[in-house]
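here's a sequence, model it:
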Amino acid sequence: MGTPDVDAYIEDFTAFVTASPSSYHAAEEVARRLEQAGFDRLDERDAWPSDPGRRVVVRDGAVIAWVQPAGAEATTPFRILGAHTDSPSFKLKPNPSSAAAGLSQANVEVYGGPLLNSWLDRELRLAGRLATRDGATHLVATGPLLRIPQLAVHLDRGVNTDGLTLDKQRHVQPIWGVETIGDPADIVAHLAALAGVDADEVVGHDVHVVDAAAPARFGRGDVFLAAGRMDNLTSVHAGLTAILDAPADAGHISVLAAFDHEELGSDSRSGASGPFLDDVLARIGAGLGAGVEERRRAFAASSHVSSDAGHAVHPNYPERHDPVNRPVLGGGPLLKLNANQRYATDASGAALWAAACRAAGVPTQEFVSNNAIPCGSTIGPLTATRLGIRTVDVGPPLLSMHSARELAHVEDLAALGAAVGAFLRGA
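So this is what the prediction gives:
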């Protein structure tokens, strides 16, 4: 592949994943890296500058960054890389501390659509944010703390023949300690201590269960990468590296938009169905003097690459995939298509993506679902519908998608970063 330095790219990506155990951490890590590179962090409550510059704004677990070149006008188009920061997991319920059989447990609910069995018998962390009475939020993350122990085969003799069945309430509550008389375990107090706040001041929390294992390369030639949350931190990182290198003299405004809550359908103030992107683009346009006419002209000339993970053909289940279009690990990032617009790609979008891959010197491969298996979706159709901007859906091929620990080919990730970079440069 004509990719950049794969080893350096993967080393940076694994550092990003490790620093981003929750969507809130991911948004802050993007902002931190951009600020370090000279981007100005803005507050939505303040007036925003209208002069050329490199800027970033965080809303909860979502982040939007942009490069406004010198010479930008009211009708200057946008080039947008869209992604999402959240991943399927478990989330702490209110009053999360419970106990059974002498063991302290964390009361959790399922977030999105995780492969439940993949979370069994792993060391797990907690990560997210706490809210205190003064309205402040505090990021928090533990080390290895929890585990969801599987029932021993001696107590479930049919598990290897009849299959594993997990009840989402009874069978996935993790343990994290031993109950001591007179000293009940309080998981919120434990998190508050880590965050450096008084437990009595905590009035709310958004805290997720996270795989504690570090990302790891393996396989012949170390070509594979195993890590949690690659759906969809792979695309957030690709957009981050691209916006860092976006030109300040382009004929368009480069944008990275990483949303939260995609795994739930995106219906939130920080999700792709919410107003965040529209708010930011409207404020950029207003600073350039755009009215309704100029705004619509800018959008008509704009383009959006929606990047989210897709499926490589599984060697043990080849019949689950389209019999003709057979994307493989190591074959390059995916162009995702669906006749029913579960992905927003059309012929013009396909040409846009082909040009980006050609400019980056990387291959691409097409993904379409088997007709008998319903297709997933992502943020692409949502942004296309809300804003009317030409959108193409792409992403890296994975195996074990929605597992606690997903699998990718390292060259596919580096190729995605290269292609996204070419797109934001104007290829």
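
all contacts plus neighbour counts: C-alpha atoms, from now on.
Fine.

elements contacting the helix or strand hosting Ala415?
Assigning secondary structure by DSSP states H and E places Ala415 in helix 410-425. With contacts taken as 3 or more C-alpha pairs under 8 Å, 6 or more residues apart in numbering; DSSP states H and E, helix 410-425 sits against helix 6-18, strand 78-84, helix 230-244, strand 253-259, helix 347-360.

for comparison, sequence B:
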Amino acid sequence: MSDIDHAQGLCEFVDGCPSMFHTTARIARRLVSEGFAELPEGDAWEVVPGGRYFTRRNNSSVIAFAVGKDLCDYHFQVAAAHGDSPCFKVKSAAELSGPGDYLRLDVEAYGGMIDHTWLDRPLGIAGRVLVRDGARVESRLFDSAADVALIPSVAIHLNREGGKSPELNRAVDLCALFSAGELGEGSFDRYVAGKLGVDAADVLARDLFLYNRQKACVWGAASEFLSAAKLDDLGCAYAALGGFLAAGVNDAQVNVFACFDNEEVGSNTKQGAMSTFLKDALVRANAALGRSDEDLRRAVSRSFMLSCDNAHACHPNHPEKHDEANRCWLNRGLAIKEAANQHYCSDAFSRAAIAAVLDAAGVPHQTFANRSDMAGGGTLGNLSNTQVSMHGVDVGLPQLAMHSAYETAGARDVELGVDALAAYYRCDLHIDGADSFELR
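Purely as a prediction, here's the structure:
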């Protein structure tokens, strides 16, 4: 595949993932098509050398693993991304009536988005709905697949200062318009039920989110750019999955791909990176292979994680926002991220390890650190390490406008990201404590 093919593949992936539930379902379908067998958490697991498997939790997080055939002194090589992005969640009592005949949706922020970028965009609604079917209640995916809501801004004539720097009250300014009078009280639940082909009384609960339906695209006079909703972190999820599948089974180790939910709200949920999900999957896979708890602890001590979450590319209009020596750029490859406050899990050992892997494969990479007077954000690597401790490094695709309703990255970086992850999974990174490592 060419760099443009990979970029178009990411566009298609993003357009097919309107919520974290759809992202997990799409990844699961891809894994099945590649010959992976699903292991539900509620079933007994059978795992054999050479096998390929995946499991889901909450239908919003997924972990896949490919088991080597020669697991003498084995270890795990993990890459983890997240499938959630900042957006607006529809509240349980969804409707706000008035003023006049208006019908609005009562929403609250999920994560830290750039609020004003959501204004004046036709929006869809997607997520999951719990539906009663006789004595059974089942979860169903929901996607309006149409523009059904919009958050209108206030005209400049009514708010002279707002045009320069809008100050938005999320309880007042960010309610979504759903109807101007054609729809009455109870219409939202009836709309959702109608799309699912059920009675409104049988909709018991829902996790529904507004999403930007503007299509992802590759653009620019030289096709250098890719813009889409949710590039943070579907860009890394796509690259990590692509590299994981391209690498196949590495007989010396167990390759693991994870896509977690809830990173944008702290990861401390049953399906987040701070949960037991990864630990449970590794423990159960190890036991199903007939290995002992001692074997598992030894394997984890030799294991490695790539925490994959996008990085801030140098802004063309505000280079002063970035560290002078440790800034990253579009279309120059994966950024290796570091922070002295350990908001990233990178240290000298792990940075050296991933740099050695990528250098050996001839895959370009770059460095990123925040300005020393800016706190920066955190991600999932160190949070996951509270449950399963292993050497880890934070990496990400460089992008602009992180947490906007529509973000921008480098089109060529998608291929470079897939190549980097494939090189990582193909390599046998043999670790000896924190003293040395060897590429085999």
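
TM-score of the superposed pair?
Once superposed, the chains reach a TM-score of 0.95 (TM-score structural alignment, normalised by the length of the first structure), with 421 aligned residues with a C-alpha RMSD of 1.5 Å.

before we move on, back to that, how about TSV for the helices and strands packed on helix 410-425 of the first structure, with distance to Leu164 of the first structure added?
Shown next, in TSV, are those (distance: least, C-alpha to C-alpha, whole Å):
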stretch	distance to Leu164 of the first structure
helix 6-18	30
strand 78-84	31
helix 230-244	25
strand 253-259	34
helix 347-360	41
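
those: which one's closest to Val313 of the first structure?
Proximity to Val313 of the first structure (C-alpha to C-alpha) singles out helix 230-244 among those, at 16.5 Å.

returning to that earlier point: out of the helices and strands packed on helix 410-425 of the first structure, nearest to Asp134 of the first structure?
For those, proximity to Asp134 of the first structure was assessed by C-alpha to C-alpha; strand 253-259 is nearest, at 26.1 Å.

and the angle from that closest one to helix 410-425?
130 degrees (axes from the mean of the first three to the mean of the last three C-alpha atoms, to 10 degrees).

tell me which stretches of the stretch 201-350 of the first structure form helices.
Along the stretch 201-350 of the first structure, the stretches classed as helices by DSSP state H, counting those that start in this stretch are 230-244, 276-287, 292-300, 347-360.

which other helices and strands contact the shortest one?
Pointing back at helix 292-300 of the first structure there. Going by 3+ C-alpha pairs under 8 Å, 6+ apart, helix 292-300 of the first structure lies up against no helix or strand.

same check, this time on the first one
Packing contacts for helix 230-244 of the first structure, counted by 3+ C-alpha pairs under 8 Å, 6+ apart, involve helix 6-18, strand 62-68, strand 78-84, strand 253-259, helix 410-425.

could you dump those to CSV with distance to His25 of the first structure and mean neighbour count?
Listed next are those as CSV, based on distance: least, C-alpha to C-alpha, whole Å; neighbours: other C-alpha atoms under 10 Å:
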stretch, distance to His25 of the first structure, mean neighbour count
helix 6-18, 10, 17
strand 62-68, 10, 27
strand 78-84, 13, 28
strand 253-259, 12, 29
helix 410-425, 21, 27
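
any idea which of the helices of the stretch 201-350 of the first structure gets closest to His311 of the first structure?
Closest approach to His311 of the first structure among those (C-alpha to C-alpha): helix 230-244, 10.8 Å.

before we move on, back to that, highest average neighbour count across the helices of the stretch 201-350 of the first structure?
helix 230-244 (a mean of 26; mean count of other C-alpha atoms under 10 Å).

that one vs the second structure, average offset?
Mean deviation of helix 230-244 of the first structure relative to the second structure after superposition (mean C-alpha distance after the TM-score superposition for the first structure): 1.1 Å.
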